[in-house]
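*Asks:* pasting the structure only:
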């Protein structure tokens, strides 16, 4: 059984951040469960252009309000507590935190190693080239 808290993860190599975002990676590739789980905060006013070329990501919003834009279609979807969105086709998207910090539980498949930050194109490197623990 794996039991971890956000407090235990804060300040460790599994606590990653970048401009406008902060992510505590609670479950990572080394846990060998096939996915990673993150507690992620996107700061109010932040906008990120992302495209996970090597991962499928599900995001469950539990605080704040924002929106996600599907770049291919131009459709904007509102995000508020109780909303989930899944980037099941490696969708290029724009994520915006509009009202309060956007708080998300993020699940990645394949799992992230834990210390990754976004590459210039908004993706994470595939695990075989990412730093592992």
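*Replies:* Right, received. Where do you want to start? Here the structure is a predicted model, which is why all the values come from computation and not from measurement.
*Asks:* all contacts plus neighbour counts: C-alpha atoms, from now on.
*Replies:* Noted.
*Asks:* for stretch 102-112, the distance to its chain's centre please.
*Replies:* The chain centroid and the centroid of stretch 102-112 are separated by 4 Å under Cα atoms, centre = their mean, to the nearest Å.
*Asks:* just stretch 72-88 next, same as before
*Replies:* What separates the centre of stretch 72-88 from the centre of its chain is 13 Å, taken as Cα atoms, centre = their mean.
*Asks:* What distance do you get for residue 16 to residue 52?
*Replies:* Residue 16 sits 17 Å away from residue 52, going by Cα to Cα, to the nearest Å.
*Asks:* Which one of those two is surrounded by more residues?
*Replies:* The neighbour comparison of residue 16 against residue 52 (other Cα atoms under 10 Å) goes to residue 52, with 23 against 19.
*Asks:* Got another one to weigh against that:
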């Protein structure tokens, strides 16, 4: 059994900070569960271009408000607590936070821990065993 507390993960190398967000990666590839689990804070009044070409992601909003716009069709979906969105088609999107948002995120394949978005909004794939 794996047991971790968010506050302990936040005080470790599992916390990754970027310009528009920070993510505490509570479950990673080396845990060998086949997915990773993160608690991510999206900073208020930000817009982030994301395109997970190598990963599928589901995101549950725990607090805050914003919106997600899928670039293929221009649809905009409001984000509020209790909403789950699933990027099941490697959807290129813009994530906008009106207020600070706390999100619970699951990635498949799992992240190894230090990933940040490249210039295209992509996380690289970790092919190591």
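*Replies:* Yes, it's here. Source: prediction; values computed, not measured.
*Asks:* Tell me where structure 2 has helices.
*Replies:* Assigned by DSSP state H, the helices in structure 2 fall at 6-10.
*Asks:* Grab the most central residue of it for me.
*Replies:* Centroid check for structure 2 by Cα atoms, centre = their mean gives residue 105 as the closest residue, at 5.1 Å.
*Asks:* I figured that residue hits residue 62, correct?
*Replies:* No: contact criterion Cα atoms under 8 Å: residue 105 of structure 2 and residue 62 do not qualify, at 10.5 Å.
*Asks:* who's in contact with the residue lying closest to residue 123 of structure 1 once chain neighbours are set aside?
*Replies:* Among residues not flanking residue 123 of structure 1 along the chain, residue 52 sits closest, at 4.5 Å (Cα to Cα, 6 or more residues apart in numbering). Listed by Cα atoms under 8 Å, 6 or more residues apart in numbering, the contact set of residue 52 of structure 1 reads 87, 90-92, 122-124.
*Asks:* Residue 106 of structure 2 now?
*Replies:* Under the criterion of Cα under 8 Å, 6+ apart, the contact list for residue 106 of structure 2 reads 35-38, 57-59.
*Asks:* and if you look at residue 15 of structure 1?
*Replies:* Contacts of residue 15 of structure 1 by Cα under 8 Å, 6+ apart are 9, 22-25, 114-115.
*Asks:* Now residue 60 of structure 1. Nearest residue, chain neighbours left out?
*Replies:* residue 84 (4.3 Å).
*Asks:* How far off centre is stretch 73-89 of structure 1?
*Replies:* 13 Å.
*Asks:* Nothing else from me, thank you.
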